[in-house]
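Novice: pasting the structure only:
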């Protein structure tokens, strides 16, 4: 069982204990797949949570996790600016997979700090920080690690993504079981297991975030082209590199 050092403030260094553990786990599982990564993570990291957007590809990771540990805490951040289709899909998937510990998290002060719900137009980074990053940080308090659905093919900032990462400044371990999966792997798994697709995918949304900041993608465009279109932004800020927000063009 992993025993992590006391957490340091966000933006601080990676803890030596977490760095050593991550290195050992990545070396041990370098030739293994998502199932082994998840099983090892649940056996090794205490108080592990899964963070899901219930977006276009989320059901794959949720299905894998449900087969191993159906009561894993699943943290879903409701920014209160999501598509109605996402909220309905979240309930449907949770029921179908019989996930017994879905935690719906919202910002405590969004109405006071963004009463006109227009912050995303003036400062999208600040909107993400208010409605997504801060609530997630609170939700992850007490957890030694969290599982993400990130994959290498999703953007240039994720091309070197490993199965395990030491999160800077928190002492937590991030687990990326699908890091090496391709888009075809995702589609094949969903078809073989008859998993429900997010309804917006059929309407041209291969990557789905908040409604005001997500647009349909045309044929031939990058699947994430509809996220924060025409802005120098391709990450909400939940995932950091050395405590810094990953921006478009930066590499991990």
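Specialist: Perfect, thanks for sending it. Being a predicted model, the structure only gives us computed values, none of them experimental.
Novice: make it CA atoms for all contacts and neighbour counts henceforth
Specialist: Fine.
Novice: element containing residue 85, please.
Specialist: helix 84-96 (DSSP states H and E).
Novice: what residues of the next helix or strand after that helix count as buried?
Specialist: Next along the chain after helix 84-96, taking DSSP H and E as the criterion, comes strand 102-105. The neighbour-count check on strand 102-105 (16 or more other CA atoms under 10 Å) flags 102, 105 as buried.
Novice: which other helices and strands does strand 102-105 contact?
Specialist: In terms of contacts (3 or more CA pairs under 8 Å, 6 or more residues apart in numbering; DSSP states H and E), strand 102-105 is packed against strand 74-77, helix 134-140.
Novice: could you dump these to a markdown table with distance to residue 192 and mean neighbour count?
Specialist: Output for these, formatted as a markdown table (distance: least, CA to CA, whole Å; neighbours: other CA atoms under 10 Å):
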| stretch | distance to residue 192 | mean neighbour count |
| --- | --- | --- |
| strand 74-77 | 24 | 22 |
| helix 134-140 | 32 | 16 |
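Novice: nearest to residue 89, of the ones you listed?
Specialist: strand 74-77 (12.0 Å; CA to CA).
Novice: return the list of helices and strands in contact with that closest one.
Specialist: strand 48-51, strand 102-105, helix 134-140.
Novice: please state the offset of the very next helix or strand once past the second one from the chain centre?
Specialist: It refers to strand 102-105. The element immediately downstream of strand 102-105 (helix or strand, assigned by DSSP H and E) is helix 110-113. Centroid separation for helix 110-113 versus its chain: 24 Å, with CA atoms, centre = their mean, to the nearest Å.
Novice: what does helix 110-113 contact?
Specialist: 117, 130-131 (CA atoms under 8 Å, 6 or more residues apart in numbering).
Novice: in ChimeraX, how would I select the buried members of those residues?
Specialist: Selecting only the buried entries of the contacts of helix 110-113 in ChimeraX, with 16+ other CA under 10 Å as the criterion:
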select :130,131
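Novice: CSV for the contacts of helix 110-113, including distance to residue 160?
Specialist: Formatted as CSV, those follow (distance: CA to CA, whole Å):
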residue, distance to residue 160
117, 36
130, 28
131, 28
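Novice: okay, the helices and strands packed on strand 102-105 in CSV with distance to residue 189 next?
Specialist: Formatted as CSV, the helices and strands packed on strand 102-105 follow (distance: least, CA to CA, whole Å):
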stretch, distance to residue 189
strand 74-77, 21
helix 134-140, 28
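Novice: below is an additional structure, to be compared with the one above:
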């Protein structure tokens, strides 16, 4: 089963590298991956560009976002703008209330700042578990990841096997630069989170995100009290299964 998943992912990766136009990539993904293909959007510029391409391709993709309960108001405004712009509903997935209540009772309302373990526990409850629920039964998972986004994302394949979830993880912007993404957003009037213009190139939960200073890494504002190599919430840094290629 795992071997077949890796083979399918490698083939899809090679096919996508032969396609330059982003809507054509999304159309190919929706057609090449059997079963439900889901796109998890954080509503940042990369994901907004992917959403625009999905709409342009009229691709059959289940679009959803994770509402952690701690988003900036501007992020929710971007969600509303995007639904109006593209005429499609974006499914909103929330954490389980019991999980959040138990987390806060144990660690406190800002307990995620006390230790790396506490922060990861918060991300697990508010992001990872809801993502796992949202992806249940899906064959493909589209993300807005791209190479060079951070030290933890030096190389991003266009398609890879996620053996933990049993699906193909697809990053159609994996080989795009930020400059190309911004140009696409300008050309196609893609709605943008207003925080991007205020020094927030990477936007997460409000208590865990600050604006960056000139010259800082674009993800320096995420969990700024931690070392750079720790700056992942767990959505894209799962342990590799035995035998899984890097």
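Specialist: Cool, the structure landed. This structure is a prediction, so every number in the text was calculated from the model and none was measured.
Novice: any idea which of the contacts of helix 110-113 of the first structure is closest to residue 61 of the first structure?
Specialist: Nearest to residue 61 of the first structure among the contacts of helix 110-113 of the first structure, with distances taken as CA to CA, is residue 131, at 23.4 Å.
Novice: and the helices and strands packed on strand 74-77 of the first structure: which comes nearest residue 191 of the first structure?
Specialist: If we rank those by CA to CA, the stretch that ends up nearest is strand 48-51, at 22.7 Å.
Novice: hang on, the earlier thing: for the helix holding residue 85 of the first structure, packing partners?
Specialist: Packed against helix 84-96 of the first structure by the contact rule (3+ CA pairs under 8 Å, 6+ apart) you find no helix or strand.
Novice: relative to the second structure, what is the average displacement of that helix?
Specialist: Once superposed with the second structure, the aligned residues differ from helix 84-96 of the first structure by a mean of 1.1 Å; criterion: mean CA distance after the TM-score superposition for the first structure.
Novice: which residues in the second structure does that helix match up with?
Specialist: The alignment of helix 84-96 of the first structure onto the second structure (TM-score structural alignment) spans residues 73-85.
Novice: related to what we said a few turns ago, and the helices and strands packed on strand 74-77 of the first structure as JSON lines, adding distance to residue 22 of the first structure?
Specialist: Formatted as JSON lines, these follow (distance: least, CA to CA, whole Å):
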{"stretch": "strand 48-51", "distance to residue 22 of the first structure": "15"}
{"stretch": "strand 102-105", "distance to residue 22 of the first structure": "27"}
{"stretch": "helix 134-140", "distance to residue 22 of the first structure": "19"}
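Novice: between these, which gets nearest to residue 184 of the first structure?
Specialist: strand 48-51 (22.7 Å).
Novice: for the aligned residue in the first structure for residue 25 of the second structure, list the residues it contacts.
Specialist: Superposed on the first structure with TM-score structural alignment, residue 25 of the second structure falls opposite residue 37. Neighbour list for residue 37 of the first structure: 29, 163, 177 [criterion: CA under 8 Å, 6+ apart].
Novice: now with 7 Å, please.
Specialist: The contact partners of residue 37 of the first structure, by CA atoms under 7 Å, 6 or more residues apart in numbering, come to 29, 177.
Novice: now the helix holding residue 85 of the first structure: buried residues?
Specialist: Under 16+ other CA under 10 Å, the buried positions of helix 84-96 of the first structure are 86, 89-90, 93-94.
Novice: who touches it?
Specialist: Contacts for helix 84-96 of the first structure (CA under 7 Å, 6+ apart): 54-55, 198-199.
Novice: of those residues, select the buried ones using a PyMOL command.
Specialist: Buried residues within those, by 16+ other CA under 10 Å, are selected in PyMOL with:
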select buried, resi 54+55+198
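Novice: can you put the buried residues of helix 84-96 of the first structure in TSV and add distance to residue 239 of the first structure?
Specialist: Output for these, formatted as TSV (distance: CA to CA, whole Å):
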residue	distance to residue 239 of the first structure
86	21
89	24
90	22
93	24
94	24
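Novice: pick out whichever of those sits closest to residue 50 of the first structure.
Specialist: Closest to residue 50 of the first structure, out of all of those and judged by CA to CA, is residue 94, at 12.9 Å.
Novice: what about that closest one, distance to residue 174 of the first structure?
Specialist: Residue 94 of the first structure sits 22 Å away from residue 174 of the first structure, going by CA to CA, to the nearest Å.
Novice: which one is residue 94 of the second structure nearest to, not counting chain neighbours?
Specialist: Leaving aside its sequence neighbours, residue 94 of the second structure sits nearest to residue 67 (CA to CA, 6 or more residues apart in numbering; 5.2 Å).
Novice: the one you found: what's it in contact with?
Specialist: Contacts of residue 67 of the second structure (CA under 7 Å, 6+ apart): 92-94.
Novice: need the helices for the stretch 101-250 of the first structure, in chain order.
Specialist: 110-113, 119-122, 124-128, 134-140, 183-192 (DSSP state H, counting those that start in this stretch).
Novice: now for these, which one comes closest to residue 47 of the first structure?
Specialist: helix 134-140 (9.6 Å).
Novice: the closest one against the second structure, how far on average?
Specialist: Mean deviation for helix 134-140 of the first structure: 0.6 Å (mean CA distance after the TM-score superposition for the first structure).
Novice: what range in the second structure matches that helix?
Specialist: Counting by TM-score structural alignment, helix 134-140 of the first structure sits on residues 129-135 of the second structure.
Novice: same question, stretch 216-227 of the first structure
Specialist: Against the second structure, stretch 216-227 of the first structure falls on residues 211-222 (TM-score structural alignment).
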